[in-house]
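**Student:** pasting the sequence and the predicted model now:
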Amino acid sequence: MALDQRKAPLFEALVAHERLRAGSYHVPGHKARARWGDERAAAYYGSLLGLDVTELSDTDDLHHPEGPLLEAQELAAECFGAEETRFLVGGSTSGNLAMIVGLCRPGDLVIAQRNVHKSIVHGLMLAGVRAVLLSPEIDRLSRLATVPTERQVTGALERYPEAKALILSSPNYYGMCTDLSPIVAAAHRRGVPVLIDEAHGAHFGFHPEFPPSALRAGADLVVQSTHKMLGAMTMGAMLHMQGERIPRAAIRQALSMVQSSSPSFPIMASLDLARWQLYSNKERTFSSAINAADRVTEALEKTSFRALGYGKYASPGIAYDPLKLVLFDETANLTGFALRDELEDLRCVAEMADEKYVVLALGPGTTLEDGQRLLEALLEIADRGREKRMATKHIREHMFESGENLSIPEPVLFDREEYEAVAVRLEYSVGCQAAEWVIPYPPGIPVLFPGETITEGIVDRLKRWRHEGARIQGARDPQLREIQVRRDKDG
């Protein structure tokens, strides 16, 4: 039976159920009534609770879909160009965990990009696999990391023909990506499936100004955070599958293990609506956001601020997402952290910042007024002419060494074994093995993971993150004065 992209079957089923006004003698306990004794809470949540139901005869079951949820997922697969799509209510994290655990067995070897999100690393740990970690290519202009080069990947595939998967993350947090097609083709020639964490690229391929999607490049498994750059609610994501190189039944089983048995129907219905919006509005879905970005970037010449991906700050061979405004101060008088703080003072809240860049994420909900507000804030910051909080000019150091300059590394075993640890001053930790995660968030990419040897370069970078007040996850001391390292066997 032909699918009808004009429908939003899951959302429509929830609305129809709410209109029944049936007595609720099932979970959830709120019974669609916001009775918390707070008028503000009732005003915010009242209309939403009617859609917050459970698995009923007319609402379907995420773990065994047969009705409107099955149809919604089939519509999503057709829309995004996959053979099969599964809704995720735990963000891309749940999809990343499931695709690794479903594909791999303990002791298997995979080839993975070094600068992946922590959820990928957690998936490697849960699966108990050995991973060959390839350093990414470093864009010379921006000093930002992308994916490993085709040459690096091919070398690793030749050295480790037993690899069960190639795991990459694209685009990066800054909206930058390279052509994945040659890398995917190289893996497929050796029968190796390609898994892509495309959390920030759910919109790719839906507008001429966007890069192509990883599915279009031929990837076998692709995870997308539909809530990040499309219109779904937070935690709404999708796992797309295609081809015969992956064990789909095992991946579905892994999804049932890592996803809640009581998934949020409002989140799932918002995934249905995000897909419906793409079908209904086509490229117009992004018109306001792109126009807002154009309004800002066209006026930056009046300031010292510049946008990555525009003019002389665009690298050949790199595709840039126009919905990620990556701004920096060309004079280096303001770091990315400082520019973020200045913007927040003017009630423009950015997605993230590092020592050079501030990243502002736009989306289908962005309006021209949002672009004008951001522009006015940038002009005001420029007019202040303040040079406090910063910086001698410097070339931005990147978090990783470029893979083109390195040999193929030995595999690292990822497990959940606990090791005895001791705290040492960060300055004295060089040469020790880390016993904890150190994860600046965002972007959520580990600078250190347990078992990795701490180098002088890592210590220097951590000092800069500490100095700039970055938010650190994983470390017992979030101020990074001390770091946990593995105690030597000899004590």
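**Tutor:** Great, that's in hand. Treat the numbers as computed from the prediction; the structure is a model and nothing was measured.
**Student:** alpha carbons only for contacts and neighbour counts from here, please
**Tutor:** OK.
**Student:** what segments of the stretch 251-400 of the chain are strands?
**Tutor:** In the stretch 251-400 of the chain, the strands defined using DSSP state E, counting those that start in this stretch lie at 305-307, 319-320, 324-329, 352-353, 358-361.
**Student:** the residue nearest to T93 when sequence neighbours are not counted: what's it in contact with?
**Tutor:** Setting aside the residues directly before and after it, T93 is nearest to S119 in space (C-alpha to C-alpha, 6 or more residues apart in numbering), at 5.3 Å. Contacts of S119 were listed using C-alpha atoms under 8 Å, 6 or more residues apart in numbering, and they are 93, 96-97.
**Student:** want to try JSON lines for those, with distance to Y45, secondary structure and neighbour count as columns?
**Tutor:** Putting the contacts of S119 into JSON lines (distance: C-alpha to C-alpha, whole Å; DSSP: H, G, I helix; E, B strand; the rest coil; neighbours: other C-alpha atoms under 10 Å) gives the following:
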{"residue": "T93", "distance to Y45": "26", "secondary structure": "helix", "neighbour count": "25"}
{"residue": "N96", "distance to Y45": "31", "secondary structure": "helix", "neighbour count": "31"}
{"residue": "L97", "distance to Y45": "31", "secondary structure": "helix", "neighbour count": "25"}
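**Student:** next up, a second structure to put side by side with the first:
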Amino acid sequence: MIPLNHQRAPLFEALLTYVNNETIPFHVPGHKKGVGMDQAFREFIGTNAMAIDVTVFEQVDSLHHPSGCIAEAQKLAADAFQATHTFFCVHGTSGALHAMVLSVLREGDKIILPRNVHKSVTTGLALVGALPIYIHPEIDSLTGTALNVTPATVEKALQDHPDARGVLVINPTYFGVAADLKAIAKLVHQHNIPLMVDEAHGPHLSFHKDLPMSAMEAGADICAQSTHKIIGSLTQSSMLHVQGERVDHRKVQAALNLLHTTSPSYILLASLDVARRQMMTEGFQLLERIQFLSHQARERINAIDGFHCFGAENLGSPGFYGLDPAKLTITCRNLGISGHQLEEILSKEYHIQPELSDLYNVLCTLSIGNTQEQVDSLISALQSIRKGYGQSPILSCSETDNVILPPLPLQKLSPREAMHGDTHLLPLWESIHHISAEFLMVYPPGIPLLCPGELISEELVRYIETQREAGLWIQGTEDPRVRHIRIVQASHQ
């Protein structure tokens, strides 16, 4: 087989040819290479970007029925990411996960998945009418965050539900924690069902031997990646990878055609094409840089009294098989301020914007675009903050050493039935014995206490009130104060 030429970017090259030919646009979009665009916006964005914002025609191919430059670009991406088939997505990894669920499951099918899956997975289940079988990830006692699921937990779920039609796992988690994906794939395939992976935070894993194993390398059948999260494509652009015969790639294309816009952004598509080229030609060196910056950042953060940033010392503990160095979880629980306060201080006083925060932590994401100077600025800010705070911890370690979650609620309806049924709001204490139509989560650890279709118990409501009194962040309901919750009307239960 002739090796593919990863120096090329077929889609981007086709767009450049269109521009260099000075093609006269009698096609949409209406701004016509930026000429009709608001002047201030055009000057800020630049005319080059406007020039490649085109529509579907033969020269630039069709995302729904690729046969030219998009097909070539996707073939190169499949080779780069060790897949059999790769699909470009311009509706984010949320849309890619919807397509994954639609292409694998049918109405009434059971799927085993972690309780802390992204809500787009659950809404995907609502689209297809599938039934979730939830398993709990491990919890880190210091940070309160969800780690990953263990092979033993997956194996137990497969034994309890031999009729499951698939297993979905997250790899790595938002906080960078990887599962023993190879062992999980082996267990799942013993049941001759597909392993599906939400790899939104792992598009870079294939390009460096020292990173956790990627889903495709571990033997997963299908995975969705947010190419824009760590490597260089634009926000909202993602990829969906398939390998083997357990998932029909034709069904994946059909699901994407059902969900995708018929007017995809060629700017986003081109950014996927060149991101693949960049990683195949420069990826190893770029990821070496991330690992260098991450290693020194961890050491410097851990040298500041009151802060902690977990790392390789946790490897081998349950649910902690690997760690993506791009994620810096900065725990400030012993400093006297919450993670939310730390994020606000960093943002407003130091113009540093973290990825997210919860009660105890701030998460900072490194990527191929971060520099030494930026890491230095983060460390300097943390050192300054330490001088101004750090009077007493917000909670002693002993108070939250064991994060105890209530038992999983009873699943009375499918997510589809709950989310599509007639609903109304009730005060939280009056909702006991009713079926939830909403999600309810507490941070940390960010695991849903309640999902659509589940029965609300008195024990659960008491737990929510206890966590509220402890200062934890509760969210997910239509009511931002979580004093009311939307429930399914009795006639639809």
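**Tutor:** Structure received. The model shown is predicted, which means the values in this text are computed figures rather than measured ones.
**Student:** quick one: TM-score?
**Tutor:** Remark: TM-score between the superposed chains equals 0.90 [TM-score structural alignment, normalised by the length of structure 1]; 486 aligned residues with a C-alpha RMSD of 3.1 Å.
**Student:** quick one on the thing from earlier: wait, which of the contacts of S119 of structure 1 is closest to A82 of structure 1?
**Tutor:** Proximity of the contacts of S119 of structure 1 to A82 of structure 1 (C-alpha to C-alpha) peaks at N96, which lies at 16.8 Å.
**Student:** that closest one and G37 of structure 1: what is the separation?
**Tutor:** 39 Å (C-alpha to C-alpha, to the nearest Å).
**Student:** now render the contacts of S119 of structure 1 as JSON lines, adding distance to S288 of structure 1.
**Tutor:** Listed next are the contacts of S119 of structure 1 as JSON lines, based on distance: C-alpha to C-alpha, whole Å:
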{"residue": "T93", "distance to S288 of structure 1": "29"}
{"residue": "N96", "distance to S288 of structure 1": "31"}
{"residue": "L97", "distance to S288 of structure 1": "34"}
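**Student:** element containing L234 of structure 2?
**Tutor:** Assessed by DSSP states H and E, L234 of structure 2 sits outside every helix and strand.
**Student:** burial count for it?
**Tutor:** 19 (other C-alpha atoms under 10 Å).
**Student:** nearest spatial neighbour of it, skipping sequence neighbours?
**Tutor:** Per C-alpha to C-alpha, 6+ apart, closest to L234 of structure 2 is H228, 5.3 Å.
**Student:** returning to what we had before: between the strands of the stretch 251-400 of structure 1, which one is nearest to K463 of structure 1?
**Tutor:** Judged by C-alpha to C-alpha, the one of the strands of the stretch 251-400 of structure 1 that comes nearest to K463 of structure 1 is strand 352-353, at 15.9 Å.
**Student:** and that closest one, what other elements does it pack with?
**Tutor:** helix 336-345, strand 358-361 (3 or more C-alpha pairs under 8 Å, 6 or more residues apart in numbering; DSSP states H and E).
**Student:** center of structure 2 - which residue?
**Tutor:** Against the mean C-alpha coordinate of structure 2, by C-alpha atoms, centre = their mean, the closest residue is A200 at 4.0 Å.
**Student:** is it in a helix, a strand, or coil?
**Tutor:** coil (DSSP: H, G, I helix; E, B strand; the rest coil).
**Student:** residues contacting it?
**Tutor:** Contacts of A200 of structure 2 (C-alpha under 8 Å, 6+ apart): 93, 171-172, 224-227, 229.
**Student:** so which of the residues you listed belong to strands?
**Tutor:** 224-225 (DSSP state E).
**Student:** turn the contacts of A200 of structure 2 into a markdown table, including distance to A437 of structure 2 and neighbour count.
**Tutor:** Putting the contacts of A200 of structure 2 into a markdown table (distance: C-alpha to C-alpha, whole Å; neighbours: other C-alpha atoms under 10 Å) gives the following:
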| residue | distance to A437 of structure 2 | neighbour count |
| --- | --- | --- |
| T93 | 24 | 27 |
| N171 | 28 | 28 |
| P172 | 29 | 30 |
| A224 | 27 | 32 |
| Q225 | 29 | 27 |
| S226 | 28 | 27 |
| T227 | 32 | 30 |
| K229 | 31 | 22 |
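**Student:** and the contacts of A200 of structure 2 as TSV, adding distance to H424 of structure 2?
**Tutor:** Shown next, in TSV, are these (distance: C-alpha to C-alpha, whole Å):
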residue	distance to H424 of structure 2
T93	31
N171	36
P172	37
A224	34
Q225	36
S226	35
T227	39
K229	37
